[in-house]
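K.L.:
Give me a model of this one.
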Amino acid sequence: MSGTRAAVLGAGSWGTTFAKVLADAGCAVTLHARRPELAAAITETGENPDYLPGVRLPGALSATTDAGVALDGADVVVLAVPSQSLRANLGEWAPLLPPDATLLSLMKGIELGSTKRMSEVIGEVTGAGPERVAALSGPNLAREIAEEQPAATVIACPDDDRATALQAACHTPYFRPYTNRDLVGCELGGAVKNVIALACGITEGMGFGDNTRASLITRGLAETARLGLALGAELTTFAGLAGLGDLVATCSSPLSRNRTFGEKLGRGLSLEEVQATTRQTAEGVKSCRPVLDLARAHGVEMPLTEAVVRVCHEGVPAAQMVKEIMSREAKPE
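P.N.:
Now for the predicted structure:
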């Protein structure tokens, strides 16, 4: 889909990887990085040394620290910053957004305090109508896609024409996007799977194996779908790439930040100690609380999410969490 201009705001591993995908699909892409030294490195060396060392970036991709330059004339604006910093960043960028650009969220989180999904925050801060806002979600571990390993994803947007245009803008021989109208389901799947991945990591760190992980993935999917249905999502979404697909990848892969973070908690490190070891954002750590708030507001039971909140934010030891989950009242599946 040559001729499409894309701005990617956020030069972390997933933002940079998706900028590469867009450029490989024929778009002219400008990547916005906060730090001048990172923007310079990307421009001069064709590599993001901090987040994707060793991956060659295409020539059609340039980097800048000037959001105005990145957004100038963009048809597609991709938002790839940590969920909890979206509102503040968007407040700064909103006046610079081209009036009819499609706004695509790569973020998988729920906002603290407001319990809003990312598309809701985008609409609220920018005033963009719902037809202009889309989300991308699926089993998309950045490093594997940057290395052009085959992967599929879902683009969720209530406007079919925009969804199809986005699909064309990021379709490459190694990256296959599907469209879906269920924005609520796709965003929830993406946010909750990070929480379940923390639980999987915690049990992994405690030395438990595949049965434990498979049980957590399956019960995690059940509680994600329960919340989704309460919020008006389609049940089939949770059986697809943005539901089960993303959940399996994030809960199983050592490349998953949330799983890796959970593993360190499971080995007995404190939240602060784990946070000190990484520069990457494990979205589930902050999103688990708003997800639980959302569930309680809608009367939905989410025992795994609750357990993760207790370990991450209430100082409950991981071993105690597992004991509590296993001793819950027995009932039909």
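
K.L.:
Going by C-alpha atoms from here, please, whenever you check contacts or count neighbours.
P.N.:
Fine.

K.L.:
who touches L166 in this structure?
P.N.:
V76, I155 (C-alpha atoms under 8 Å, 6 or more residues apart in numbering).

K.L.:
One more sequence to fold, the one below, so I can look at both together:
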Amino acid sequence: MSEKSSVCIVGSGNWGSAIAKIVGQNVVEKSDIFETRVNMYMYEENFEGRKLTEVVNEKHENVKYLPGVKLPENVVAMPDLVEACKGADILIFVMPHQFVRQTCKTMQEHIKDSALAVSLIKGFDKAPDGKPGIAMISNMIEEILGIDCAVLMGANLAPEVADEQFCEATIGCKNLAEGEILKNLFEKPYFRCSICMDVETIEMCGALKNVVGIGAGIVDGMGLGHNTKAAVIRLGLMEMVKFGEMFIKGSQEVTFFESCGVADLVATCHGGRNRMLGELVIKSDKDRPNWTIKELEKEILRGQSFQGPLVAQEIHEVLKERGIVDDFPLFNAIYRICQREIPPSDFIDCLRSHPEHMD
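P.N.:
Take a look at the predicted model:
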């Protein structure tokens, strides 16, 4: 890397904007090691008759996806991906996971060979070349761009981070030097970062917790209480650990006790957008029974997306390929409810009959 590291944020939704606030402040406070300008790639949209990037750069606020939160003036929204990432030493990926592959291909010929990527994306990629299984987003970024990719995951609901409420995050990286660079970039007194080398487990937790979060929302939608939701969290965590044992070489159980694991799971099951989706699936089942997830998404999220249903589908395909769907009954029930294959009322039957309860 150069003497001072320049930073580009690839993505600009509510989480991207919340992290832009942190990064924008930190590069100024640590201008001895970081360039102070932060480019933020933003997919161009119209907002009240104007280009969204122009509004964001004028108001220093993401008026569509994180309204009411001021961004540092050194964070510059840019609609041209190539121009935004050119020359960057650190590339922060924070976007829906289904768009990452094409984004990386667009960037491929325009980034530094020495750059470091870090993924804040909570999802999976399909295994390459038609092979069964899943692949990590960080691995896909590495393969396309030819650079190292770390991850940052944790109990980080974007509005609370933007409001500077205390929280923790886990940085997953291949070596301590990369971890220290990213810790300098992300950590604030209210946003504490730990470093861990179990990268794929950390990333897996960030994806799977969104599926369990839908289950927690189903419980809320049915008007059930804290005890039932606690059962969903516990059984969901067990299936997450089991998934890691089966699909991630060297997965360490201790990693699930980092912020990326049980903490992120608890936060998502109480306040995340995928929890909200689960609740809305129940409510729409009563008055709009034919509504799809996409229709709910369009009405509620103003252009953003629920990641949980897509991850549920991806892992269902992997489990089906291996003939082990029945070993993950919670994941399977949530997938089938999202697909409208079974009524949400069947969810409690899934909890009652979970193998964990069998002698």
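
K.L.:
quick one: the strands in structure 2?
P.N.:
All strands of structure 2, identified by DSSP state E, fall at 5-10, 34-41, 46-47, 50-51, 75-78, 90-93, 116-119, 124-126, 134-136, 149-153, 167-172, 191-196.

K.L.:
Make JSON lines out of those strands and add mean neighbour count and distance to L235 of structure 2.
P.N.:
Formatted as JSON lines, those follow (neighbours: other C-alpha atoms under 10 Å; distance: least, C-alpha to C-alpha, whole Å):
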{"stretch": "strand 5-10", "mean neighbour count": "26", "distance to L235 of structure 2": "34"}
{"stretch": "strand 34-41", "mean neighbour count": "23", "distance to L235 of structure 2": "38"}
{"stretch": "strand 46-47", "mean neighbour count": "12", "distance to L235 of structure 2": "43"}
{"stretch": "strand 50-51", "mean neighbour count": "12", "distance to L235 of structure 2": "45"}
{"stretch": "strand 75-78", "mean neighbour count": "25", "distance to L235 of structure 2": "41"}
{"stretch": "strand 90-93", "mean neighbour count": "26", "distance to L235 of structure 2": "30"}
{"stretch": "strand 116-119", "mean neighbour count": "24", "distance to L235 of structure 2": "27"}
{"stretch": "strand 124-126", "mean neighbour count": "21", "distance to L235 of structure 2": "21"}
{"stretch": "strand 134-136", "mean neighbour count": "18", "distance to L235 of structure 2": "22"}
{"stretch": "strand 149-153", "mean neighbour count": "27", "distance to L235 of structure 2": "21"}
{"stretch": "strand 167-172", "mean neighbour count": "25", "distance to L235 of structure 2": "23"}
{"stretch": "strand 191-196", "mean neighbour count": "19", "distance to L235 of structure 2": "25"}
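
K.L.:
Any idea which of those strands gets closest to I248 of structure 2?
P.N.:
The minimum distance between I248 of structure 2 and the strands of structure 2 falls on strand 134-136, with 10.0 Å, by C-alpha to C-alpha.

K.L.:
What lies in contact with stretch 146-156 of structure 1?
P.N.:
By C-alpha under 8 Å, 6+ apart, stretch 146-156 of structure 1 touches 17, 20-21, 52, 55, 134-140, 145, 163, 166-167, 173-183, 186, 241-242.

K.L.:
try stretch 21-30 of structure 1
P.N.:
1-8, 19, 58, 60-64, 70, 146, 168-172, 175.

K.L.:
CSV please, covering the strands of structure 2 and showing distance to H354 of structure 2.
P.N.:
Formatted as CSV, the strands of structure 2 follow (distance: least, C-alpha to C-alpha, whole Å):
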stretch, distance to H354 of structure 2
strand 5-10, 40
strand 34-41, 44
strand 46-47, 47
strand 50-51, 51
strand 75-78, 48
strand 90-93, 37
strand 116-119, 34
strand 124-126, 25
strand 134-136, 25
strand 149-153, 28
strand 167-172, 30
strand 191-196, 32
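
K.L.:
Among the ones you listed, which comes closest to R275 of structure 2?
P.N.:
Comparing these by C-alpha to C-alpha, strand 149-153 comes nearest, at 17.7 Å.

K.L.:
the inter-axis angle of the closest one versus strand 167-172?
P.N.:
160 degrees (axes from the mean of the first three to the mean of the last three C-alpha atoms, to 10 degrees).

K.L.:
Just tell me the aligned range of strand 149-153 of structure 2 in structure 1.
P.N.:
Under TM-score structural alignment, the match for strand 149-153 of structure 2 in structure 1 covers residues 133-137.

K.L.:
now swap in stretch 56-67 of structure 2 and tell me
P.N.:
With TM-score structural alignment as the criterion, stretch 56-67 of structure 2 aligns to 42-53.

K.L.:
Report the central residue of structure 1.
P.N.:
K108 (3.0 Å; C-alpha atoms, centre = their mean).

K.L.:
Need the counterpart of that residue in structure 2.
P.N.:
Using TM-score structural alignment, K108 of structure 1 pairs with K122 in structure 2.

K.L.:
show me what contacts its match?
P.N.:
K122 of structure 2 makes contact with P96, H97, M153, E203, M204, G206, A207, Q307, according to C-alpha under 8 Å, 6+ apart.

K.L.:
you'd agree the fifth one is up against E245?
P.N.:
No: taking C-alpha atoms under 8 Å as the contact criterion, M204 of structure 2 and E245 are not neighbours in contact, 11.2 Å apart.

K.L.:
still on that earlier bit, in the contacts of K122 of structure 2, which residue is surrounded by the most others?
P.N.:
Neighbour counts for those, by other C-alpha atoms under 10 Å, peak at E203, which reaches 29 neighbours.

K.L.:
Need the counterpart of it in structure 1.
P.N.:
For E203 of structure 2, the residue aligned by TM-score structural alignment is E187.

K.L.:
coming back round to it: distance of the residue nearest to the centre of structure 1 relative to T305 of structure 1?
P.N.:
K108 of structure 1 sits 15 Å away from T305 of structure 1, going by C-alpha to C-alpha, to the nearest Å.

K.L.:
before we move on, what about I325 of structure 1?
P.N.:
11 Å.

K.L.:
who's in contact with stretch 335-353 of structure 2?
P.N.:
Residues contacting stretch 335-353 of structure 2 (C-alpha under 8 Å, 6+ apart): 218, 231-232, 281-282, 292-293, 309, 312-313, 316, 329-330, 333-334.

K.L.:
and that stretch, which residues are buried?
P.N.:
Across stretch 335-353 of structure 2, burial judged by 16 or more other C-alpha atoms under 10 Å covers Y335, R336, I337, C338, R340, P343, P344, F347, I348, C350, L351.

K.L.:
and the two most separated of those?
P.N.:
R340 and L351 (18.3 Å).
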